[in-house]
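Colleague: please work out how this folds:
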Amino acid sequence: MKIIQVTDLHLVTPGQILCGLDPLARLQACIADINRNHSDAELVIFTGDLSETGEKATYRALAVELLKLGPPARLMLGNHDDRNAFLDVFDGIRSEDGFVHGVEDTREGRLIMLDTLLPGRPEGRLDEARLHWLQQRLEEAMDRPVFLFAHHPPFPIHMPLLDRMGIIEADALYELLKQHGNVRHIFAGHAHRPIAGSWRGIPVSVLRGTNHQSALDFSPDRIAVTHEPPAYAVIFIDRSSVIAHFHDFLDQTASYR
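Modeller: This is a model prediction of the structure:
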């Protein structure tokens, strides 16, 4: 099974610039590259910060671009997003409890997509209602493999400023995942860095956004924006492995012989 992960679009009003770059043009290039090279993907998951401002105009622009995307898409929210504005544009996504979370059952297991948005704050939240929702989805999965997608990493990446913006209830999240016992990977965004490792025995990964990136800086009180290449992840999942390739989709230097 092939899945594409795209994260941190940070769309602004079409025609405007963010961090010296055009987020909409970057998204357009990303979608064109996915269509050109991965039209066989079963799903494209956008793991949050779809918008920089949370304005409806940014979500309307996203809706237009998604019409051009070949594979089906699932949208998640990050700390820059506005849940109400998003749901006004994508009104068919609303769940019964008002959050933007969901599941996708595949032949390789269950994909669970969390809504970790805490309005007005950079941190992620999994309050009692969302943890209860997750517990139910894990129980439904029974002993099947589970793959978790969240905008905010629940694990430390050892970049102090970014670690202070993770999921507040990380310990409670881990307890639920441990009870299920078959969570094979956690995919996250938010950090704008290519990161891979494990958290309490669970494999994890993070990737760059489609616009600006975070500098690799382990200082306790600063973080800088960079123009490192944007990327998306090409994820292969089967019974024995989870493999994620981070693809710099603007790189045109390949020379085939």
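Colleague: C-alpha only now, for contacts and for neighbours.
Modeller: Fine.
Colleague: can you give me the strands for the stretch 51-200 of the chain?
Modeller: 73-76, 102-106, 109-113, 146-150, 183-188, 195-199 (DSSP state E, counting those that start in this stretch).
Colleague: hmm, who's touching the fourth one?
Modeller: Meaning strand 146-150. Residues outside strand 146-150 that contact it (CA atoms under 8 Å, 6 or more residues apart in numbering) are 47-48, 76, 109-116, 138, 182-189.
Colleague: is it true that Asp228 touches Thr210?
Modeller: Just to correct that, residue 228 is Glu rather than Asp. No - applying CA atoms under 8 Å as the test, Glu228 and Thr210 come out as separate, 10.1 Å apart.
Colleague: just want to know which of those two has more residues nearby.
Modeller: Thr210 (29 against 16; other CA atoms under 10 Å).
Colleague: find the nearest non-adjacent residue to the more buried one, please.
Modeller: In space, and not counting its chain neighbours, Thr210 is closest to Pro230: 4.6 Å by CA to CA, 6 or more residues apart in numbering.
Colleague: surely that neighbour is in a helix?
Modeller: No - counting by DSSP: H, G, I helix; E, B strand; the rest coil, Pro230 is located in no helix; its state is coil.
Colleague: and the gap between it and Gly54?
Modeller: 21 Å (CA to CA, to the nearest Å).
Colleague: who's more crowded, the two?
Modeller: Counted by other CA under 10 Å, Pro230 and Gly54 do not tie: Pro230 has more neighbours, with 27 against 22.
Colleague: for the more buried one, give its distance to Asp115.
Modeller: 24 Å.
Colleague: picking up where we left off before, most tightly packed of the strands of the stretch 51-200 of the chain?
Modeller: A comparison of the strands of the stretch 51-200 of the chain by mean neighbour count, using mean count of other CA atoms under 10 Å, puts strand 146-150 on top with a mean of 24.
Colleague: angle of that strand against strand 183-188?
Modeller: Using axes from the mean of the first three to the mean of the last three CA atoms, to 10 degrees, the direction of strand 146-150 lies 10 degrees away from that of strand 183-188.
Colleague: how far does strand 146-150 sit from its chain's centre?
Modeller: Distance of strand 146-150 from its chain centroid, counting by CA atoms, centre = their mean, to the nearest Å, is 10 Å.
Colleague: then Val44 would be within a strand, right?
Modeller: Yes - counting by three-state DSSP, Val44 is found in a strand.
Colleague: surely it touches Val6?
Modeller: Yes - with contacts counted by CA under 8 Å, Val44 reaches Val6, the gap being 7.2 Å.
Colleague: who has more neighbours out of the two?
Modeller: Taking neighbours as other CA under 10 Å, Val44 and Val6 compare with Val6 leading, 27 against 24.
Colleague: how near is that one to Glu140?
Modeller: Distance from Val6 to Glu140, by CA to CA: 27 Å.
Colleague: next: Tyr59.
Modeller: With CA to CA as the criterion, Tyr59 and Glu140 are 32 Å apart.
Colleague: please give me the structure for this one as well, since I'd like to look at both together:
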Amino acid sequence: MKLKKEFKIYPSKVAVFFKNKRNLKILGLGIFLAISIGIIGFLNYYNAPLVVGFIADIHAGDQKYRQEDEKNVIIPIDFEINLTKALREMGKVDLIIALGDNLNRPSRKNTKKLLKITKGYPMVWVKGNHDKLLHFNELLSKERYYYIDKKKRRIIVLDNSATYPDITGIDDHGRGFIDQEQLNWLKEKLKTDKKIIIAMHIPMFVPGNPGTIRKDYAYLEEIFVQSGNVKHIFLGHWHTYDNEIEKDGIVHHLIPSVSLEGGQELYYKIEL
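Modeller: I've put the predicted structure just below:
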């Protein structure tokens, strides 16, 4: 005589859960709350001020002493100490923008040291006239000009570190050239509803006369003003200047070198 086997199919716990209307209401409420919390969190983050730290003219190098005048004395060999201290004291920020002349002389060794010190930090690298394109593109940034959208702001990084093809009548030994391709790109990236921050190395002012726009930069000033969105420009290069100068509704921030001798502020931090 054969035994008859009986199989009973029991509903799974998941199926039982979903058959219960009360459970479905609780689940729906949970999903709604999770989505709401996520949206609120995003809006709070998006609408919060953008906190940016700035470091200028690191001049990473092995040179002990670099003097351009009595006040303008750079100590390249101390860059590791100064940069490490600046990053530590800066605290929490959304971005850290290094405003060019990251190296004192071309050096893959010192570029790698910069990367080691800044590892884990939200770095944005600007090209300066001391930064050779090979090392800059290879290790610091693949692009010499680019933009970053962060919260309600657009940060546009420009490369004005080149020398003009014809330096006749140009301030600062002919430095500060921006090629036409970059200018065309800039005009397109200025077309945004976001408030814009410009970061570049060389100031737009006549050397030694902050507040007076260089003649060769009159066109750039016009581009910025006509956009209506550019509110801040951050600059390095001059080493000793620590100024905020408003010109045509735009605030130009001149940031001193992190490697400057004499106990200057090592960094600049601002909420935007």
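Colleague: can you give me the TM-score here?
Modeller: After superposition, the two chains reach a TM-score (TM-score structural alignment, normalised by the length of structure 1) of 0.72; 205 aligned residues with a CA RMSD of 2.5 Å.
Colleague: who's more crowded, Tyr59 and Glu140 of structure 1?
Modeller: Tyr59 (25 against 11).
Colleague: which residue ranges of the stretch 51-200 of structure 1 form helices?
Modeller: 56-66, 83-89, 128-141, 160-163, 170-180 (DSSP state H, counting those that start in this stretch).
Colleague: between those helices, which gets nearest to Asp105 of structure 1?
Modeller: Smallest distance to Asp105 of structure 1 across the helices of the stretch 51-200 of structure 1 (CA to CA): 8.9 Å, for helix 128-141.
Colleague: what comes up buried for the closest one?
Modeller: 130-131, 133-135, 137-138, 141 (16 or more other CA atoms under 10 Å).
Colleague: ok and that helix relative to helix 170-180, angle-wise?
Modeller: Using the same axes, to 10 degrees, the direction of helix 128-141 of structure 1 lies 20 degrees away from that of helix 170-180.
Colleague: relative orientation of helix 128-141 of structure 1 and strand 109-113 in degrees?
Modeller: 170 degrees.
Colleague: what's helix 128-141 of structure 1 packed up against?
Modeller: Applying 3 or more CA pairs under 8 Å, 6 or more residues apart in numbering; DSSP states H and E, one finds that helix 128-141 of structure 1 contacts helix 170-180.
Colleague: how far does the helix it packs on sit from the chain's center?
Modeller: 20 Å.
Colleague: same check, this time on stretch 25-42 of structure 1
Modeller: Distance of stretch 25-42 of structure 1 from the chain centroid (CA atoms, centre = their mean) equals 16 Å.
Colleague: and what of stretch 32-47 of structure 2?
Modeller: That offset, for stretch 32-47 of structure 2, works out to 26 Å (CA atoms, centre = their mean).
Colleague: find me the equivalent region of that stretch in structure 1.
Modeller: Stretch 32-47 of structure 2 corresponds to no residues in structure 1, going by TM-score structural alignment.
Colleague: make CSV out of the helices of the stretch 51-200 of structure 1 and add distance to His38 of structure 1.
Modeller: Below are the helices of the stretch 51-200 of structure 1 laid out as CSV (distance: least, CA to CA, whole Å):
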stretch, distance to His38 of structure 1
helix 56-66, 15
helix 83-89, 27
helix 128-141, 28
helix 160-163, 31
helix 170-180, 31
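Colleague: and the closest residue in space to His192 of structure 1 that isn't next to it in sequence, helix, strand or coil?
Modeller: Closest residue to His192 of structure 1 apart from its sequence neighbours, by CA to CA, 6+ apart: Arg208 at 4.2 Å. What three-state DSSP gives for Arg208 of structure 1 is coil.
Colleague: quick one: what's aligned to Arg208 of structure 1 in structure 2?
Modeller: Counting by TM-score structural alignment, the partner of Arg208 of structure 1 is Pro256.
Colleague: which residues does that match contact?
Modeller: Contact partners of Pro256 of structure 2, counting by CA under 8 Å, 6+ apart, are 56-57, 236-242, 264-266.
Colleague: run the last query once more with 10 Å
Modeller: 54-58, 99, 235-243, 264-268 (CA atoms under 10 Å, 6 or more residues apart in numbering).
Colleague: ok, Asn211 of structure 1 next?
Modeller: Asn211 of structure 1 touches 7-11, 18-27, 192, 226-231, counting by CA under 10 Å, 6+ apart.
Colleague: which of these fall in strands?
Modeller: Mapping the contacts of Asn211 of structure 1 onto strands (DSSP state E) picks out Thr226.
Colleague: which among the contacts of Asn211 of structure 1 end up buried?
Modeller: Using 16+ other CA under 10 Å, the buried ones in the contacts of Asn211 of structure 1 are 7-11, 22-27, 192, 228-231.
Colleague: touching, Ser51 of structure 1 and Thr13? I think so.
Modeller: Yes - at 9.2 Å, Ser51 of structure 1 counts as touching Thr13 under the criterion of CA atoms under 10 Å.
Colleague: those two: which has the busier surroundings?
Modeller: A count of neighbours by other CA under 10 Å puts Ser51 above the other of Ser51 of structure 1 and Thr13, at 27 against 20.
Colleague: identify the residues contacting the aligned residue in structure 2 for the more buried one.
Modeller: Using TM-score structural alignment, the partner of Ser51 of structure 1 in structure 2 is Leu103. Leu103 of structure 2 makes contact with 57-61, 76, 79, 110-111, 114, 127-132, 135-136, according to CA under 10 Å, 6+ apart.
Colleague: tell me which of those you also see in structure 1.
Modeller: Retained in structure 1: 57-61, 79, 110-111, 114, 127-132, 136, out of the contacts of Leu103 of structure 2 (criterion both residues aligned by TM-score structural alignment, their matches' CA atoms under 10 Å).
Colleague: need the counterpart of Lys178 of structure 1 in structure 2.
Modeller: Match for Lys178 of structure 1 (TM-score structural alignment): Val225.
Colleague: grab the nearest non-local neighbour of that match.
Modeller: Nearest non-adjacent residue to Val225 of structure 2 (CA to CA, 6+ apart): Asp248, at 6.9 Å.
Colleague: quick one on the thing from earlier: turn the buried residues of helix 128-141 of structure 1 into TSV, including distance to Ala150 of structure 1.
Modeller: TSV is the format used below for the buried residues of helix 128-141 of structure 1 (distance: CA to CA, whole Å):
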residue	distance to Ala150 of structure 1
Arg130	12
Leu131	13
Trp133	14
Leu134	12
Gln135	15
Arg137	15
Leu138	15
Ala141	18
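Colleague: tell me which of those residues is nearest to His151 of structure 1?
Modeller: Distances from His151 of structure 1 to these, taken by CA to CA, are shortest for Arg130, at 14.3 Å.
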